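J.: Okay, predicted coordinates and the sequence, questions at the end:
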Amino acid sequence: MNPLSGVRIVECASFVAGPSACLTLGQLGANVIKVDPIGGAADHQRWPLAPSGHSLYWTALNKGKRSLAVDLRSDEGKELVTALITAPGPESGVFVDNSVGRRWLAHDTLAARRDDLIHVRVQGHPDGRPAVDYTVNAEVGIPGITGGDESSAPVNHVLPAWDLITGMTAATGVLAALRERTATGRGSYVELALADVAAAGVANLGWLAEAEFRGGDRPRQGNHLYGSFGVDFETGDHQRVMVVALTEGQWTALQEATGTTEVFAALEEPLGADLKLEADRYRLRETIAAILRPWFAARTLAEVRERFDAGRVLWSHYRGMADVVAEHRSSTADSVLASVDQPDIGPAVAARSPLRWDGEYDGAAPAPRLGEHTDEVLTEVLGLSQARLGALHDRGVVAGAASAE
């Protein structure tokens, strides 16, 4: 299913937010042309790396795109990219970037060439200051409430969640602007700051309002789920599982599967609690966990799995990423994961779009080599002749896959 088939998007972005936005749009069928400087942008060799030395990070975020390598410092290179961004056509003129300080990519400069241009710019802070996921996460207070209570030091996260959410928000902005242009003929300039996404995220969860009413931050909870019951347990064969009981039904299922219904019922009156209520399960979380731990310690993971799956308990087994890959490699089931034969890397695990159309996943395409589509794009979009392309290559204005890196 390719609902965005025919839409052409030019991307001048690096790291996570902008590339993940365009990856998503490309997986919906858009023709994404990624513009990079000759030699690659700052993220072109970012870790993790394949044994060949090529970036697994860059190739994962740029699957299915076409790559154009240009000398972005030269006047000729700037003109080529500007012409590409503002090329005519009802489904072209869409630009996503995170450029800083490049006046020639400013919206008013580009819109002077095409007044219905859709331009989505990803920023760090709305005032132009730089930021990355790990700095804005610190600014909104997440590291201060992450981890256990044994230390007062902040605990950084590993997942660049705000980057990924910013990417999805940028993709939403592109789709909304396309809808606006279809309805009115007007272009749009949409600015999206990573710091705003993070602030909006914690505000939309009610966490900022909670801090204001508390007069301070919530206490750290370790692996306990805040405001309800959920925590990890170790099984008899030294595996770990996460168990969650958000609803009354989930709490009932957990009690029945572990044979503790009567035990917890007997505790309610002396403890002044109604464990059907989330607040009381949270208040007594350590007591509940202490009662349940021996049950897990007496059983293997396989026994826990059999009992919990049969009883529809909300739970999961802690796995390493290598375990996820091994399961994918051994499974014949259709899933969001796929294997692509990535140039310069070989067969690699990749993701398809998580959107399933009529119950089906779409395919996964490899990422291009840097500059792989330079000549193809300039011929197709700008109509450059072979002689003109040859001259541009000779002067080092553009590069193909053989020389771009």
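T.: That came through fine. Being a predicted model, the structure only gives us computed values, none of them experimental.
J.: For the rest of this, base every contact and every neighbour count on C-alpha atoms.
T.: Noted.
J.: Okay, helices next: where are they in the stretch 301-405 of the chain?
T.: 301-311, 321-330, 374-382, 386-394 (DSSP state H, counting those that start in this stretch).
J.: Make CSV from those helices and add distance to residue 187 to it.
T.: What follows is the helices of the stretch 301-405 of the chain, written out as CSV (distance: least, CA to CA, whole Å):
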stretch, distance to residue 187
helix 301-311, 52
helix 321-330, 43
helix 374-382, 20
helix 386-394, 31
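J.: closest one to residue 31 among the ones you listed?
T.: The minimum distance between residue 31 and the helices of the stretch 301-405 of the chain falls on helix 374-382, with 10.7 Å, by CA to CA.
J.: Now find how far off-centre the closest one is within its chain.
T.: Distance of helix 374-382 from its chain centroid, counting by CA atoms, centre = their mean, to the nearest Å, is 30 Å.
J.: Nearest spatial neighbour of the residue nearest to the spatial centre of the chain, chain-adjacent residues omitted?
T.: Nearest residue to the geometric centre of the chain (CA atoms, centre = their mean): residue 164, 3.0 Å. Nearest non-adjacent residue to residue 164, counting by CA to CA, 6 or more residues apart in numbering: residue 17, 5.8 Å away.
J.: can you pull the buried residues of stretch 82-93?
T.: Neighbour-count burial for stretch 82-93, counted by 16 or more other CA atoms under 10 Å, picks out 82, 83, 84, 85, 86, 87, 88, 91, 92, 93.
J.: another structure for you, compare them:
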Amino acid sequence: MELAAPLAGVRVIEFASFVAGPSAGLALAQLGAEVIRVDPLGGNVDHRRWPLSEATGESLYWNSLNREKRSVALNLREEAGRDLLLALATAPGPDAGILVDNAVGRDWLSYEALAARRPDVISVKVQGRADGGAAVDYTVNSGSGVANMTGPASSSVPVNHVLPAWDLLCGQEVVSAVLAALRRRDRTDQGARIEIALADVALAAVANLGWYSEAAESGERSRHGNHLYGAFGVDFATADGDHVMVVVLTPRQWSALGTATGTAESLAALAASTGADLSTDEGRYAQRDRIEALLAPWFAARPTAQVHAALTAAGVLWGPYRSTAEVAAEFAAHPEATRVLAAVEQPGVGPVISANSPMRLDEAYSGTGPAAALGADTAPVLREVLGLDDADVTRLRSAGIIAGPPAT
């Protein structure tokens, strides 16, 4: 018998843009929740965010982050449209009354306004900063200290990141908050007012790694380029001009690296001449440049395929460097090899590379599906959740309060 998804029956209203809130909504949807994304008429500020499809001009970003959600479009400039959003967020039901938003400064969507309609409402608000100030991933990262630790050892210029890591981590904090609040409400009938500041997520994560404590004791950490900090790990170029990343974290991996590259004796001689204990992370880290110099010729003399085979056979901890285009091409050629990825036909775009949830439940991936067109579910949602009839929907559409296809 097929088991129900863990969050089947749970309804979450998402009124959020960019990455943190929408990524949380996607994760909750892939766990089985009914996630209803609400946007202003014409789309929120992220509706046209890059990357765009070269074929159709549609946002690949928006259509990827909003898969498997229902889409409602409302005229939120009007009180009637705002009232519909409040009604959706506070609709009755033991698994309803959950709102995820990043609408800072909108008094009409405050916790007090929600709780006045449903005292046990669960409200999770994503903020930039805890003091109410604006922030996005890239401004938060610059203030966290991480950009000053990233980049070539020869440079003192801060290096921004491409991946919105803090946004994605914040999204998972939102998921945790929703599930924890829902669990508490199931037991106590209490709602929850939860606020999560993106800047707090970044500072907490860096502190939890011990990096601020290190700086307080020892000052700013110097840059290491592609070298791993505190252990041995660095990239090597092959004869084909490709690169592989090699990491050593255990004695077995250290032994395997010497065996694979035929440098065990040379590495032992290095240990003897320097007095370094290369059986430890500390010893290998201190001698990282010399170790790299000993190993580099082996990689440079061999084609990539031979390097990959030798490292794998010996049990070395390593990984290839691939561009996003190479990953996409490999998926197209061998879709079964990377099961977390999946091909989806996205209306308005065409075939796209999508993803299942990385969480395998009962040994199975979640499955995936396309994003709904903006406002496509407005009429059905208003009828199902709020009990409106076709006349109500027609009246709202005529008044310019809702968008989407006619009720059917």
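T.: Everything's here; your move. Given the structure is predicted, the values throughout are model-derived calculations rather than measurements.
J.: where does the TM-score land?
T.: The TM-score (TM-score structural alignment, normalised by the length of structure 1) is 0.98; 401 aligned residues with a CA RMSD of 1.0 Å.
J.: related to what we said a few turns ago, which residues touch the alignment partner in structure 2 of the residue nearest to residue 164 of structure 1?
T.: With TM-score structural alignment as the criterion, the equivalent of residue 17 of structure 1 in structure 2 is residue 20. Contacts of residue 20 of structure 2 were listed using CA atoms under 8 Å, 6 or more residues apart in numbering, and they are 126, 167, 168, 169, 170, 171, 174.
J.: how about 6 Å then?
T.: Contacts of residue 20 of structure 2 were listed using CA atoms under 6 Å, 6 or more residues apart in numbering, and they are 167, 168, 170, 171.
J.: swap in residue 37 of structure 2?
T.: By CA under 6 Å, 6+ apart, the contact set of residue 37 of structure 2 is 14, 15, 70, 71.
J.: Return the residue of structure 1 aligned against it.
T.: Using TM-score structural alignment, the equivalent of residue 37 of structure 2 in structure 1 is residue 34.
J.: again, but for residue 322 of structure 2
T.: Per TM-score structural alignment, residue 322 of structure 2 is aligned with residue 319.
J.: Residue 241 of structure 2: neighbour count?
T.: Residue 241 of structure 2 has 10 neighbouring residues, counting by other CA atoms under 10 Å.
J.: Tell me which residue of structure 1 lines up with it.
T.: Using TM-score structural alignment as the criterion, residue 241 of structure 2 maps onto residue 238 of structure 1.
J.: For residue 207 of structure 1, give its distance to residue 138 of structure 1.
T.: Residue 207 of structure 1 sits 15 Å away from residue 138 of structure 1, going by CA to CA, to the nearest Å.
J.: do the same with residue 251 of structure 1
T.: Computed as CA to CA, the residue 251 of structure 1 to residue 138 of structure 1 distance reads 34 Å.
J.: Who has more neighbours out of these two?
T.: Ranked by neighbour count (other CA under 10 Å), residue 251 of structure 1 and residue 138 place residue 251 first, with 21 against 16.
J.: Surely the more buried one touches residue 245?
T.: Yes: taking CA atoms under 6 Å as the definition, residue 251 of structure 1 is a contact partner of residue 245 at 4.9 Å.
J.: Show me the helices in the stretch 51-200 of structure 2, by range?
T.: Along the stretch 51-200 of structure 2, counting by DSSP H, counting those that start in this stretch, helices occupy 60-65, 79-89, 111-117, 137-144, 165-188, 198-208.
J.: Specify the stretch among the ones you listed that is closest to residue 294 of structure 2.
T.: Using CA to CA, the nearest of the helices of the stretch 51-200 of structure 2 to residue 294 of structure 2 is helix 198-208, at 33.5 Å.
J.: What residues in structure 1 pair up with the closest one?
T.: The aligned range for helix 198-208 of structure 2 is 194-204, by TM-score structural alignment.
J.: For the matching stretch, give me the average deviation versus structure 2.
T.: Its aligned residues in structure 2 lie a mean 0.3 Å from stretch 194-204 of structure 1 after superposition (mean CA distance after the TM-score superposition for structure 1).
J.: what sits up against that stretch?
T.: Contacts with stretch 194-204 of structure 1, where a contact means CA under 6 Å, 6+ apart, come from 124, 125, 136, 162.
J.: what's the counterpart of the first one in structure 2?
T.: Going back to what we said before, that points to residue 124 of structure 1. Mapped onto structure 2 by TM-score structural alignment, residue 124 of structure 1 lines up with residue 128.
J.: Report how many residues lie close to its match.
T.: Residue 128 of structure 2: 21 surrounding residues under other CA under 10 Å.
J.: So it versus residue 233 of structure 2, what's the distance?
T.: 34 Å.
J.: quick one, what contacts residue 48 of structure 1?
T.: Shown in contact with residue 48 of structure 1 (CA under 6 Å, 6+ apart): 56, 57.
J.: So what does it match up with in structure 2?
T.: Mapped onto structure 2 by TM-score structural alignment, residue 48 of structure 1 lines up with residue 51.
J.: now swap in residue 79 of structure 1 and tell me
T.: Here residue 79 of structure 1 is matched to residue 83 in structure 2, going by TM-score structural alignment.
J.: Please apply the same query to residue 161 of structure 1.
T.: With TM-score structural alignment as the criterion, residue 161 of structure 1 lines up with residue 165 in structure 2.
J.: Now do that match against residue 205 of structure 2, distance only.
T.: Computed with CA to CA, the distance linking residue 165 of structure 2 and residue 205 of structure 2 is 11 Å.
J.: likewise residue 356 of structure 2?
T.: Using CA to CA, we find residue 356 of structure 2 at a distance of 26 Å from residue 205 of structure 2.
J.: Between those two, which is the more surrounded one?
T.: The neighbour comparison of residue 356 of structure 2 against residue 205 (other CA under 10 Å) goes to residue 356, with 18 against 15.
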